[in-house]
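In: have a look at this prediction, sequence included:
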Amino acid sequence: MYVLPDLPYSEDALAPFVSADTLRTHHGKHHKTYVDKTNELAAKAGLADRPLEDVVRQASRTGDKTLFNNAAQAWNHAFFWRSMRAPGGPQPNGELTRAIAESFDGLEGLKEAFVKEGVGHFASGWVWIVMTSDGLQVISTHDADDTLVREGLFPLLVCDLWEHAYYLDYKNDRKAFLERWFDNVANWDFAAAQLSASTGEGEGFRYPASE
């Protein structure tokens, strides 16, 4: 049985950039619903004992869209919680700083690309910072689509573009949400750990083991 992972911070830890009300609704209702539905569907598909990453990939291969949408959304949200930390945390450093400089000429260049991609993305989805064979890139995916089913991409950070991620705090101003998210709550320590894992130094993020 897949679990709803606890938030890695308190519900009010990201305020005022992401409110406690948004986190409470987003985590306790939206994410929980995806996890509950995944448990139901994975059991019917005979996949309940598999890591969630395997379930997402298998559902994609077999064309089981309902299972894919719920399992991928469960995974994406867990990765999203880890992509944030309380305001005032450390900025990029070390290898991550060098990778950002090589691909975007610095953090401001990365922010510009990230916000532009997120604002320009039509309807629901996710905006990602990923490592590729050509260095860092910013991409977006639609609906539940994620990096698990895309060859050659290793995710470092993600921000949710579905309206429930920001509408209570920002109404329809997605641009302001993305700018404030990037400047204040993006978890660069997590991104650095993911970057190391992309080169085989440590293990990258995995969804918590099922019970």
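Out: Perfect, I can see it now.

In: going forward, measure contacts between C-alpha atoms and count neighbours the same way
Out: Noted.

In: and the next element down the chain from the lengthiest helix in the chain?
Out: What stands out as the longest helix in the chain, according to DSSP state H, is helix 65-82. The helix or strand immediately downstream of helix 65-82 is helix 94-104, counting by DSSP states H and E.

In: quick check: buried residues in the longest helix of the chain?
Out: For helix 65-82, the neighbour count (16 or more other C-alpha atoms under 10 Å) marks 67-82 as buried.

In: could you report the neighbour count for Ser10?
Out: Neighbourhood size, Ser10 [other C-alpha atoms under 10 Å]: 12.

In: looking at this, it is in a strand?
Out: No: applying DSSP: H, G, I helix; E, B strand; the rest coil, one finds Ser10 to be coil, outside a strand.

In: show me the helices in this protein, by range?
Out: Under DSSP H, the chain gives helices at 20-25, 32-44, 52-62, 65-82, 94-104, 107-120, 167-170, 174-184, 188-198.

In: dump those helices to CSV, plus distance to Val3.
Out: Converted to CSV, the helices of the chain look like this (distance: least, C-alpha to C-alpha, whole Å):
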stretch, distance to Val3
helix 20-25, 17
helix 32-44, 7
helix 52-62, 10
helix 65-82, 10
helix 94-104, 31
helix 107-120, 29
helix 167-170, 26
helix 174-184, 26
helix 188-198, 21
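
In: this is the comparison structure:
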Amino acid sequence: MKFSLPQLPYATDALEPHISKRTLEFHYGMHHQTYVNNLNNLVPGTKFENADLETIIKEADGSIYNNGAQVWNHTFYFSSLSPNGGNAPTGPLAQAIDEAFGSFGAFREKFSQAATTLFGSGWAWLVKNRNGKLEIIKESNAGNPMRNGMIPILTCDVWEHAYYLDYQNRRPDYIEEFWNCVDWDIVGKRF
């Protein structure tokens, strides 16, 4: 199976001023594309030659896992964002967040804390755990919660390439701006 870089659902300047066009050109256009290219170079002749990304995430190790998970994680992240983002979730997701965390404000604070305190590079995730309850987890590097039987609902990329051009080493500033871009309609459909 040949993997390709999915189209962004918005223009590269659409998330400004929260995430700049320059950051998206590097993050999406170069980093995400590199993971796609690497994966396409790694899978020929392996048992993953015709596998989809979910199978790679659940079964592969090493470079194939790392690049496959990064393709999936980035696609999921970029598709969670919108120039019309922000606000708060509604409907069943909002109710589940209130149940699990007490309020949307409390959830946002806990999620931001997880994203801020993840050591090194990786991802903060809102997931539905094996019991069907919402949970916030941190995954280092290319970590993906599907590998542990969880269902991803939302993620924030906290690799430096996601924010360094706009915020340098100020990860908390980037995370604060991330909330202005979250498309809760899309995230709610995942729930």
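Out: Noted; the coordinates are in hand. Keep in mind that this is a model prediction, so the values were computed, not measured.

In: how about the helices of the first structure, which one is nearest Ala144 of the first structure?
Out: Closest approach to Ala144 of the first structure among the helices of the first structure is made by helix 65-82 (5.2 Å; C-alpha to C-alpha).

In: where in the second structure does that closest one align, residue-wise?
Out: Using TM-score structural alignment, helix 65-82 of the first structure lines up with residues 62-79 of the second structure.

In: that stretch against the first structure, how far on average?
Out: Aligned to the first structure and superposed, stretch 62-79 of the second structure gives a mean residue distance of 0.7 Å (mean C-alpha distance after the TM-score superposition for the first structure).

In: hmm, who's touching that stretch?
Out: Contacts to stretch 62-79 of the second structure, defined as C-alpha atoms under 8 Å, 6 or more residues apart in numbering, come from residues 6, 8-9, 28, 32, 35-36, 38-39, 42-43, 53-54, 56-57, 59, 141-144, 154-157, 186.

In: just the buried members of those residues?
Out: Using 16+ other C-alpha under 10 Å as the burial test, those include 28, 32, 35-36, 38-39, 42-43, 53, 56-57, 141-144, 154-157, 186 as buried.

In: of the buried residues of helix 65-82 of the first structure, just say which sits nearest to Ala176 of the first structure.
Out: Nearest to Ala176 of the first structure, judged by C-alpha to C-alpha, of the buried residues of helix 65-82 of the first structure is Phe80 at 18.1 Å.

In: centre of the second structure to the edge, which residue is at the far end?
Out: Among the C-alpha atoms of the second structure, the one farthest from their average position, using C-alpha atoms, centre = their mean, is that of Gly45, at 29.0 Å.

In: that one maps to what in the first structure?
Out: Superposed on the first structure with TM-score structural alignment, Gly45 of the second structure falls opposite Lys44.

In: how close does its match sit to Tyr34 of the first structure?
Out: Separation of Lys44 of the first structure from Tyr34 of the first structure (C-alpha to C-alpha, to the nearest Å): 15 Å.

In: could you report the neighbour count for the counterpart of Glu109 of the second structure in the first structure?
Out: Superposed on the first structure with TM-score structural alignment, Glu109 of the second structure falls opposite Glu112. Glu112 of the first structure is flanked by 14 other residues according to other C-alpha under 10 Å.

In: again, but for Ala123 of the first structure
Out: 12.

In: which position in the second structure aligns with it?
Out: By TM-score structural alignment, Ala123 of the first structure lines up with Gly120 in the second structure.

In: so who does that match touch?
Out: Per C-alpha under 8 Å, 6+ apart, neighbours of Gly120 of the second structure: Ser140, Asn141, Trp159.

In: and for Phe111 of the second structure?
Out: For Phe111 of the second structure, the contact set (C-alpha under 8 Å, 6+ apart) comprises Ala124, Trp125, Leu126, Ile136.

In: which one (most neighbours) among those residues?
Out: Most surrounded of the contacts of Phe111 of the second structure: other C-alpha under 10 Å gives Ala124, at 25 neighbours.

In: with adjacent residues omitted, what lies nearest to that residue?
Out: Leaving aside its sequence neighbours, Ala124 of the second structure sits nearest to Lys138 (C-alpha to C-alpha, 6 or more residues apart in numbering; 4.6 Å).

In: now the aligned partner of the one you found in the first structure: how far from Phe190 of the first structure?
Out: With the correspondence set by TM-score structural alignment, Lys138 of the second structure lines up against Ser140 in the first structure. Distance, Ser140 of the first structure to Phe190 of the first structure, by C-alpha to C-alpha: 19 Å.

In: likewise for Val18 of the first structure?
Out: From Val18 of the first structure across to Phe190 of the first structure, the span is 18 Å (C-alpha to C-alpha).

In: need the contact list for Ile19 of the second structure.
Out: By C-alpha under 8 Å, 6+ apart, the neighbours of Ile19 of the second structure are Tyr163, Asp166, Glu177, Phe178.
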